[in-house]
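A.B. asks: Pasting a predicted model and its sequence here:
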Amino acid sequence: MLNRHLKPLWFLSLSTLLAATAVAQEKVAWRDVRELTLEGRAWNEADLKAPFDRLPAKAEGVVRPPVWNLSRDSAGIAVRFVTDATEIHARWTVVKDRLAMAHMPATGVSGVDLYARDAAGAWRWVAVGQPSEVTNAKVLVKGLEPGTREYLLYLPLYNGVSSVEVGVPTGVEIRPADPRKPESVRPIVFYGTSITHGGCASRPGMVHTAIVGRRLDRPVVNLGFSGNGTMDQSISDLLVEIDAAAYVIDCLPNMTAEMVAERTEPLVRTIRKARPDVPILLAEDRSYTDSPFVPAHRRRNETSRAALKAAYQRLLDDGVKGLSYLEGAPQLGDDGEGTVDGSHPTDLGFLRMADLFAPAIEQAIAATAETR
């Protein structure tokens, strides 16, 4: 008897909830992020197989299959926009139904991450979009201080997206952010491994590449390919198509010393021939945080670093200009607390990496500018 009376009440409550949701959605005006200021894509949409791919369609069948598959993830792609809304929504559909990984949360793998410029012009975190389904419609933030400001929304790191929209209350202005100043429009291009790809940041804005982009106030192109950052010639040929402010090569975690010795110089020479004035930063691998206790990991760091340093010196001796070098040992700090698994940084590890990468890149760009 009790269940018979409760059933109509349950249906009534569900109907009321659905109706309220529908009304709430009607009060939100949605904008496709492709109509705003999209950054982090190195090729025009017409050259891509899908709008949020990281490599052009012509790369399929040219780069190795795992590299192509990983290039469909939207790591590093972000959108800038301006609004005076007091609440901001996001609606996005990811490509893969694996929203999280064992060592990386869904917010980093498949979420979106919102920043805003403060009164001093610095980027400050505002909100993260927590994915719960393949298609998500989330209120990112409500109750914002009134005022027009610029926002930056990062797309997922380890998932692709088929569509992304930003929502504001109906009738509120939202428009593309202004173009960057001429001196900062060219992107910093990172080529690397799962770490560059973003593993294992808690949210898309916390990978070191994104932190560097905010600190230097420049766009970033993230060409990190998990397990597959191996200085491939096919990637070198694509890198030179990008009108970059600087190239950062950070591939050692995926390479043996023999591979480093064989591939570093051809990669650098390919870039330098096509882009004679663009600085190139060669980065050693971060130390495995268990290397004090695991000799094999310690040897792996030592041998690959020695091979990279030797290649760097040969290039300098041969007169190659615009090269700089970043050592790996200090990148995660000296307390062993910067990773989730001994290899992939946590947010703490990425912050420490950014503390070294940002000034090194800034100095490399400045030094090259002085010689022009």
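C.D. replies: Arrived safely, thanks for sending. Numbering: from 1, shown residues only.
A.B. asks: okay, CA-based contacts and neighbour counts for the rest of this
C.D. replies: Fine.
A.B. asks: in stretch 255-264, what's buried?
C.D. replies: Residues Met255, Thr256, Ala257, Met259, Val260, Ala261, Arg263, Thr264 are the ones in stretch 255-264 that count as buried (16 or more other C-alpha atoms under 10 Å).
A.B. asks: excluding its backbone neighbours, what's nearest the first one?
C.D. replies: Closest residue in space to Met255, ignoring its immediate chain neighbours: Thr230 at 5.9 Å, by C-alpha to C-alpha, 6 or more residues apart in numbering.
A.B. asks: swap in the fourth one?
C.D. replies: The shortest distance from Met259 to any residue that is not its chain neighbour, by C-alpha to C-alpha, 6+ apart, is 7.9 Å, and that residue is Thr230.
A.B. asks: Distance check, the one you found against Ser343.
C.D. replies: To Ser343, Thr230 is 17 Å away according to C-alpha to C-alpha, to the nearest Å.
A.B. asks: before we move on, what about Arg314?
C.D. replies: Arg314 is 29 Å from Ser343, by C-alpha to C-alpha.
A.B. asks: The two: which is more packed in?
C.D. replies: Ser343 (21 against 13; other C-alpha atoms under 10 Å).
A.B. asks: That one is in contact with Asp285, isn't it?
C.D. replies: No. Assessed by C-alpha atoms under 8 Å, Ser343 is found out of contact with Asp285, at 9.9 Å.
A.B. asks: another structure for you, compare them:
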Amino acid sequence: MKPSSIQKLDPNFRTTDSQTGLDWYDAQILGVRGQGWSETQRSYARLPAKAESLVREPVWQLAQHSAGLYVGFVTSSKTIDVRWQLWSEDLSMPHMPATGVSGLDLYIKDPNRSGGSCYHWLGSCHPQSFPNNQAQLVGQLNGQANELRIYFPLYNGIEKIEIGVETDTIVETPPVDVNPPIVIYGTSIVQGGCASRPGMSYPAIMGRFLDRTVINLGFSGNGQAEEEMADLLSELNPSVYVLDYCPNLDKERICHRTEPFVNILRNVHPDIPIVLVENITYQNQSYVSSINRTNIEKNLELRAAYNRMRAAGIKHLLYIRGDQLVGSDGEATVDGIHPTDLGFIRMAESITPILSSLL
């Protein structure tokens, strides 16, 4: 079915601003992608409302961050503006800029591009104040009907976001991705710390490489493989589960929690692939013996759990080693742990071929 323009479906969805001369569209009308549940307390939260009574408070707070969410649309406007209202006044962090924490990131889909992705970056913006902000993401586009997407903040929440386009230009919803999404559960690294901008988290990069919707369920410091989270994840119907939680667990909890977590998913979804990801190599661990020992021990426990499950007959279970995910040159993190854009590109390039073979 060919998509219809929003204006034709309901002209009331358009708000014209006499000061800017632009037509403004609420992102909710255009359609938000990357959300696992629709029954949320806030429009751009990542867990359902019922999860508030099921998960720990830090997890619930982090679920209000909009990591992995984006709005897609088709427009012939030469100018793309945006105005957004933030949830938290913490706009940046010492090791992560406001563009990544609280900013927005614009991409264009270009089927003629060669290489790993048919998407190309167009523009970014960061907040100047709390809570309300407005910015131009790009100007002087070609005026053709371009398919665009705007990634939302990684470490802040969105209360409202509107897209501004030139008056009387085409605005349509893009074709719906009918393929099951990829679900990635884990830590701050999954959530996107410390990407320079929202489109550079490794789940977002892989989504563009594969042209698939990715549901980002990274919870900074709190990806701890609790059974309550496994129950929630089991409600989704993805093409594959990626479990990348080792950085937030010690070796004992990796040993005790991995098999129950996987078994919950497997009991509900007997045939969906589950991918276990080792702890990345921390960039100084070759020279700091305590860090090296801890990381090796954690990965050995994950491997042992994987081997036990395979021996028990659990099928469609895969394993990704962590020693080459961010490279061995020591140049891919901001603090030895959290990847920079370079580190996230390397992670995406390492994991994407494995996921591609499963889709």
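C.D. replies: Here it is on my side, so go on. Because the structure is predicted, anything quoted here is derived from the model rather than measured.
A.B. asks: TM-score of the superposition?
C.D. replies: Here the superposed chains carry a TM-score of 0.92, computed using TM-score structural alignment, normalised by the length of structure 2; 338 aligned residues with a C-alpha RMSD of 1.0 Å.
A.B. asks: Show the contacting residues for the residue nearest to Met255 of structure 1.
C.D. replies: Taking C-alpha atoms under 8 Å, 6 or more residues apart in numbering, we find Thr230 of structure 1 in contact with Gly192, Thr193, Cys251, Leu252, Asn254, Met255, Met259.
A.B. asks: residue ranges for the strands of the stretch 101-250 of structure 1, please.
C.D. replies: Taking DSSP state E, counting those that start in this stretch as the test, the strands found in the stretch 101-250 of structure 1 are 112-117, 123-129, 135-141, 149-154, 161-169, 174-176, 188-192, 220-224, 246-250.
A.B. asks: In structure 2, which residues correspond to the last one?
C.D. replies: Pointing back at strand 246-250 of structure 1 there. The aligned range for strand 246-250 of structure 1 in structure 2 is 240-244, by TM-score structural alignment.
A.B. asks: got it, and the fifth one?
C.D. replies: On structure 2, the counterpart of strand 161-169 of structure 1 by TM-score structural alignment is residues 158-166.
A.B. asks: repeat for the second one
C.D. replies: Residues 119-125 of structure 2 are where strand 123-129 of structure 1 aligns, taking TM-score structural alignment as the criterion.
A.B. asks: Tell me the residue in structure 1 aligned with Ile291 of structure 2.
C.D. replies: Going residue by residue (TM-score structural alignment), Ile291 of structure 2 aligns to His297.
A.B. asks: do you know how far that match is from Thr289 of structure 1?
C.D. replies: 9 Å.
A.B. asks: of the two, who's got more company?
C.D. replies: Thr289 (25 against 17).
A.B. asks: Tell me how far Pro176 of structure 1 lies from Val340 of structure 1.
C.D. replies: From Pro176 of structure 1 to Val340 of structure 1 the distance is 37 Å (C-alpha to C-alpha).
A.B. asks: again but with Asp97 of structure 1, I slipped
C.D. replies: Taking C-alpha to C-alpha, one finds Asp97 of structure 1 at 23 Å from Val340 of structure 1.
A.B. asks: Who has more neighbours out of these two?
C.D. replies: Using other C-alpha under 10 Å as the criterion, Asp97 of structure 1 and Val340 rank with Val340 on top: 18 against 13.
A.B. asks: Could you count how many residues lie near the closest residue to Asn237 of structure 2 other than its chain neighbours?
C.D. replies: Spatial nearest neighbour of Asn237 of structure 2, chain neighbours left out: Pro180 (6.7 Å); criterion: C-alpha to C-alpha, 6+ apart. Residues near Pro180 of structure 2, counting by other C-alpha under 10 Å, number 15.
A.B. asks: Is it correct that Pro180 of structure 2 is in contact with Leu236?
C.D. replies: No. Counting by C-alpha under 8 Å, Pro180 of structure 2 does not reach Leu236; the two are 9.4 Å apart.
A.B. asks: looking at this, Trp68 of structure 1 is in a strand?
C.D. replies: No. With DSSP: H, G, I helix; E, B strand; the rest coil as the criterion, Trp68 of structure 1 is located in helix rather than a strand.
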